[in-house]
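Participant: this one's structure only:
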């Protein structure tokens, strides 16, 4: 793994560890629900497949590799542009809005970090992890009420 690839991987893993660390009390209570299991089952392959393609991208484009270049490649044809614009709107506007607003309403810790995590791991991974922790938060609040 090249130094840049390693840095992104370490930042991503550090953010995941941090999320679990700050939510350790929440995660100690109750079992894992079917929704949580589903989220984790989606998160893992999303992370691994996303990292695989990002590593291939960084190795193929070396010096040109970067956020700007990666984003321009989303628009090389109409099909990829359709998916690319969806990804940009969803990940850069709707995802932080959703995680921060909904996370704060539910009393989740550091809801903004899921967006940051999505930039160095995988958008689908960050969504799945947010949804799993959100589900646990909702179940804990229901149990207390």
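Facilitator: Yep, it's here. If you're wondering where the values come from, they're calculated on a predicted model, not measured in any experiment.
Participant: from here on, just use CA atoms for contacts and neighbour counts.
Facilitator: OK.
Participant: mind telling me what element the residue nearest to the spatial centre of the chain is part of?
Facilitator: The centroid of the chain falls nearest to residue 126 when counting by CA atoms, centre = their mean (1.7 Å). For residue 126, the host element (DSSP states H and E) is helix 123-144.
Participant: so how far is that helix off the chain centroid?
Facilitator: Averaging C-alpha positions (CA atoms, centre = their mean, to the nearest Å) puts helix 123-144 13 Å from its chain's average.
Participant: what residues does it touch?
Facilitator: 26-27, 29-30, 32, 35-37, 39-40, 42-44, 46-47, 91, 95, 99, 103, 106, 108, 114-115, 117-118 (CA atoms under 8 Å, 6 or more residues apart in numbering).
Participant: all helices of the chain, in order?
Facilitator: Assigned by DSSP state H, the helices in the chain fall at 3-22, 24-28, 34-61, 67-73, 78-89, 95-106, 113-120, 123-144.
Participant: second structure for comparison follows:
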């Protein structure tokens, strides 16, 4: 693998791409069929509404995690993943964030210690 692409980062990236293709396949189908996307989303019965609430709560919690974790480990523009999820899908941006997070952590693990720093 290339620099900082751990196997875990590659798995997250593959999930991200699967999320993008999977969600946009159905989004495009809805557009072509001139469907009422939001109406279909919330008016198809209690099971779909349950799933909607479930995924919405996960997306909100994941968005908070993205912003907090990006700041904690020094990733720039973590908020952009949250914004992009509204334009693409959270199923794409969350695993993409996890892949980039893994790369950032890997880079921090392999970065040489500053001159004069003590090592354990």
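Facilitator: Yep, it's here. This one's a predicted model, so the numbers in the text were calculated from it and none came from an experiment.
Participant: the residue nearest to the centre of the first structure pairs with which position in the second structure?
Facilitator: Superposed on the second structure with TM-score structural alignment, residue 126 of the first structure falls opposite residue 93.
Participant: quick one on the thing from earlier: okay, buried residues for the helix holding residue 126 of the first structure please.
Facilitator: For helix 123-144 of the first structure, the buried set under the neighbour-count rule, 16 or more other CA atoms under 10 Å, comprises 123-137.
Participant: got the contact list for the aligned partner of residue 46 of the first structure in the second structure?
Facilitator: In the second structure, residue 46 of the first structure lines up with residue 19, judged by TM-score structural alignment. Going by CA under 8 Å, 6+ apart, residue 19 of the second structure touches 89-92.
Participant: ok, now residue 76 of the second structure?
Facilitator: Counted by CA under 8 Å, 6+ apart, residue 76 of the second structure has contacts residue 70.
Participant: that one matches what in the first structure?
Facilitator: Under the alignment (TM-score structural alignment), residue 76 of the second structure pairs with residue 109 of the first structure.
Participant: same check, this time on residue 104 of the second structure
Facilitator: Under TM-score structural alignment, residue 104 of the second structure pairs with residue 137 in the first structure.
Participant: distance of that match from residue 98 of the first structure?
Facilitator: 15 Å (CA to CA, to the nearest Å).
Participant: repeat for residue 10 of the first structure
Facilitator: With distances taken as CA to CA, residue 10 of the first structure is found 25 Å from residue 98 of the first structure.
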